[in-house]
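Student: Kindly generate the corresponding structure for this input.
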Amino acid sequence: MLNAIPFPEIRPEIFTLHLLGHEFSLRWYALAYIAGLLLGWRIIITLMRRAKLWGGTAPMAAEEVDDLLTAIILGVILGGRLGFVLFYGFDYYSAHPLEILKVWEGGMSFHGGFLGVMVAGLWFARRHKINAWSLADALALAAPVGLFFGRIANFINAELWGRPTDMPWGVIFPGAAAQDCPGVLTLCARHPSQLYEAGLEGLLLGLILWVLVRFGALTRPGLVLGVFLTGYGLARMFVELFRQADAEFITPENPLGHVIGSADFGLSMGQLLSVPMVLIGLIFVLRALNRPRAGTAEA
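Tutor: Presented below is the predicted three-dimensional model:
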């Protein structure tokens, strides 16, 4: 395709060390997770030091965030990996169970990671007697940063690319799978759906949440969480219109990889998992708006 953009010459590995006959590589994928977690950690610490944003009293001390980070890391990794195995690769991993442990090779599900974080956060809140709704709001506010870096890493890894397109911003991703485009005789360009998600789920959603916080959203426990769930679900459902479905869902009779509905009109796995997020998010928003604000006294 003449108007397509060549994939930039970026290797998945930042650098590789050769020690004692073994290779040790730092990959962009791993760095994205590290950066997202550390920046999220700093964001939550900053929030806990600004009692005014919470209506006068922060839900927890800033010093407790270090312990929270450990629980969140476990939730992200375990939930994200198990979600990917169950939702997107059950048949393969059932036959190759040891492959489940190879997290460094990629294969994480946001929906699974989100559930893992929610379970870890709820456990932490109960153990430390913290308002679970307020803690969930803080986690939701930090999440878009990790989403942004994660989607950029997906692009660098040349994975999770979109459907074929003739738009001028289409990208020619490397690899036989990316170039397997029925009916295309030249190089196949695809939607850079990873960048669409980075922009919508990361930048735009993060900006919306911060604006809401500046207007007192944290004084209504659960509101930021609800907006995050609704916003992410809608953004993901939209991007799925341009994103290539996982290979296990695609057949000659179902080229778009719908898991429910017909081949022409249906929902992908990503959309199906996002529908309950949108509905639950709206319920949380209504719940928060129908309850009185927290106190407005300054700390």
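
Student: Please count neighbours and contacts with C-alpha atoms only from this point.
Tutor: Will do.

Student: Helix or strand for Asp67, just tell me which one.
Tutor: Secondary structure assigned from DSSP states H and E places Asp67 in helix 65-88.

Student: now do Leu135
Tutor: helix 132-156.

Student: from the middle of its chain, how far away would that helix be?
Tutor: Relative to the centre of its chain, helix 132-156 is centred 6 Å away, using CA atoms, centre = their mean, to the nearest Å.

Student: Which elements pack onto it?
Tutor: In terms of contacts (3 or more CA pairs under 8 Å, 6 or more residues apart in numbering; DSSP states H and E), helix 132-156 is packed against helix 28-48, helix 110-128, helix 193-197, helix 205-214, helix 223-239.

Student: Please produce JSON lines containing those helices, extended by mean neighbour count.
Tutor: Putting those into JSON lines (neighbours: other CA atoms under 10 Å) gives the following:
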{"stretch": "helix 28-48", "mean neighbour count": "19"}
{"stretch": "helix 110-128", "mean neighbour count": "19"}
{"stretch": "helix 193-197", "mean neighbour count": "22"}
{"stretch": "helix 205-214", "mean neighbour count": "17"}
{"stretch": "helix 223-239", "mean neighbour count": "24"}
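
Student: Next one: the nearest residue to Leu147 once chain neighbours are set aside from Gly231, what distance?
Tutor: Sequence neighbours aside, Gly202 is the residue nearest to Leu147 in space, at 5.4 Å (criterion: CA to CA, 6 or more residues apart in numbering). Distance from Gly202 to Gly231, counting by CA to CA, to the nearest Å: 10 Å.

Student: Would you do the same for the sequence below? I want to compare the two.
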Amino acid sequence: MNILPLAYLLSGGWLHIGPPYIYINIDPVLVHLGPLAVRWYGLMYVVGIMVGLWVIKGYTTRKGIDQDTVYRILWWCIAAGLIGGRLYFVVQQPHLVENYLMQPWRIIATWEGGMAFYGAIFLIIPTLFWRAKVERINPLVLIDAGVLFGAAGQIFGRIGNLINGDIIGFPSTLPWSTVYQNPNSWACLNPSTCNVPVQPAAGYELIINLFVLGIMLYLARRVRRPGILMLVYLFSYTISQFFIFFARQNDIVSFLGIDIGLKQAQWTSLVVFILLFPLTYWVMRTSRPVPDGEVAATYGIPQKPKPALEKKVITEELSEAPALVAEDAETTSVDTEIPTTESERAETGHEGEEVTTPLTTEQSDGSEVQSTPKGSGQKS
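Tutor: Prediction:
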């Protein structure tokens, strides 16, 4: 196991702030466990998920989403985010055919770097719509919880980017410029960015993420219309990405034959920004504010009766059935009883009627013969 001691960090070996710049000398690999390398970036993913769950716990509880449902949906979203983020990164690569289509195993080689957060968004939102339908939850309430989770988790993702050195800005002489010194950092894979002060693009995104999360936490307790948090997050993310990429060292690409000096993420931001306007119109037209006393997660969503309640009702009905049958049988036997004495026939209105009682006599051979007393029978 190879890990830098804490004393080295405290002495300024990992991080040194000025003058004149911010110097980062952190190995992207936190620890080696045999052939396995535990990276800071992966650790930040785990921390981001845990913090995101903690942030949305109170929100989902207030909206009527239990924690079991949250965890069921979480695993689907993690899978969708990893798949979407990786695939969107792959399809943007200039050497897509020779590097990925001809070598498809490299598509899942996330350790080589490369995740596009827009791809995660594009796949997670449909996943949330699908799970909302399955769980019978208002999809906009669920997506609001999802973007709140994402805004909190992104903060730690940006910390991972700062350690990795995989989000590099242009060379700069600003006092907050970052200088990557560790030879294993992504910045030092390119000699032009190793030990060179550059714009801390990941730091800019980190600050914006903190600001956006603060706004969303404020709105989460005050806004009653589902979908507003989603719009706030998507607008803030697309706008911030568009402007931050002017400071990032990424390739300039054309879109539909148009070349105006924009990068891939900026083109994506423009398209998403335009699509957000009809989405905003749809949310404002279809999403109703949740009244006081109503459960936001299920407000306006038809619900199935709970199986446990149905079973209880059926059990109660079955338990009452034998008592009803016994009661009916007892009533019938009482109603059909025929009076036998003269006084009873007089009281019940059967006076004058004769009661035929069969008599049994024994023959000499031991057989029994039934006979009717004289005077009985029908009148001619």
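
Student: Need the TM-score from the superposition.
Tutor: The TM-score (TM-score structural alignment, normalised by the length of the first structure) is 0.81; 268 aligned residues with a CA RMSD of 2.4 Å.

Student: So for Ala153 of the first structure, which of the helices and strands packed on helix 132-156 of the first structure sits nearest?
Tutor: Nearest of those to Ala153 of the first structure, taken as CA to CA: helix 28-48 at 5.1 Å.

Student: Residues in contact with that closest one: which ones?
Tutor: 12-14, 53, 58-63, 65-66, 69, 73, 104, 106, 138-139, 142-143, 145-147, 149-150, 152-154, 156-157 (CA atoms under 8 Å, 6 or more residues apart in numbering).

Student: Residue in the first structure paired with Gly58 of the second structure?
Tutor: Mapped onto the first structure by TM-score structural alignment, Gly58 of the second structure lines up with Thr46.

Student: Could you do Ala201 of the second structure as well?
Tutor: Ala201 of the second structure maps onto Ser193 in the first structure, by TM-score structural alignment.

Student: What separation do you get for its match and Leu47 of the first structure?
Tutor: 32 Å.

Student: One more: Ala61 of the first structure?
Tutor: Distance, Ala61 of the first structure to Leu47 of the first structure, by CA to CA: 10 Å.

Student: Run a quick neighbour tally on the closest residue to Ile107 of the second structure other than its chain neighbours.
Tutor: Closest residue in space to Ile107 of the second structure, ignoring its immediate chain neighbours: Tyr100 at 6.0 Å, by CA to CA, 6+ apart. Neighbour count for Tyr100 of the second structure, taken as other CA atoms under 10 Å: 16.

Student: is it true that Tyr100 of the second structure touches Val90?
Tutor: Yes - when contacts are counted by CA atoms under 8 Å, Tyr100 of the second structure is listed as touching Val90 (7.4 Å).

Student: what touches both of those two?
Tutor: Jointly contacting Tyr100 of the second structure and Val90 under the rule CA under 8 Å, 6+ apart are Ile107.

Student: what's the burial count for the counterpart of Ala158 of the first structure in the second structure?
Tutor: Residue correspondence to the second structure (TM-score structural alignment): Ala158 of the first structure is matched to Gly165. Applying the criterion other CA under 10 Å, we find 30 residues in the vicinity of Gly165 of the second structure.

Student: What number of residues are in the vicinity of Ala138 of the first structure?
Tutor: With neighbours defined by other CA under 10 Å, the count for Ala138 of the first structure comes to 24.

Student: That one maps to what in the second structure?
Tutor: Correspondence of Ala138 of the first structure to the second structure, assessed by TM-score structural alignment: Ala145.

Student: so who does its match touch?
Tutor: 56, 59-60 are the contacts of Ala145 of the second structure under CA under 8 Å, 6+ apart.

Student: mind redoing it with 7 Å?
Tutor: 56, 60 (CA atoms under 7 Å, 6 or more residues apart in numbering).

Student: what separates the equivalent of Glu240 of the first structure over in the second structure from Gln266 of the second structure, distance-wise?
Tutor: Superposed on the second structure with TM-score structural alignment, Glu240 of the first structure falls opposite Phe245. Phe245 of the second structure is 7 Å from Gln266 of the second structure, where distance means CA to CA.

Student: So those two - more neighbours on which side?
Tutor: Gln266 (22 against 19).
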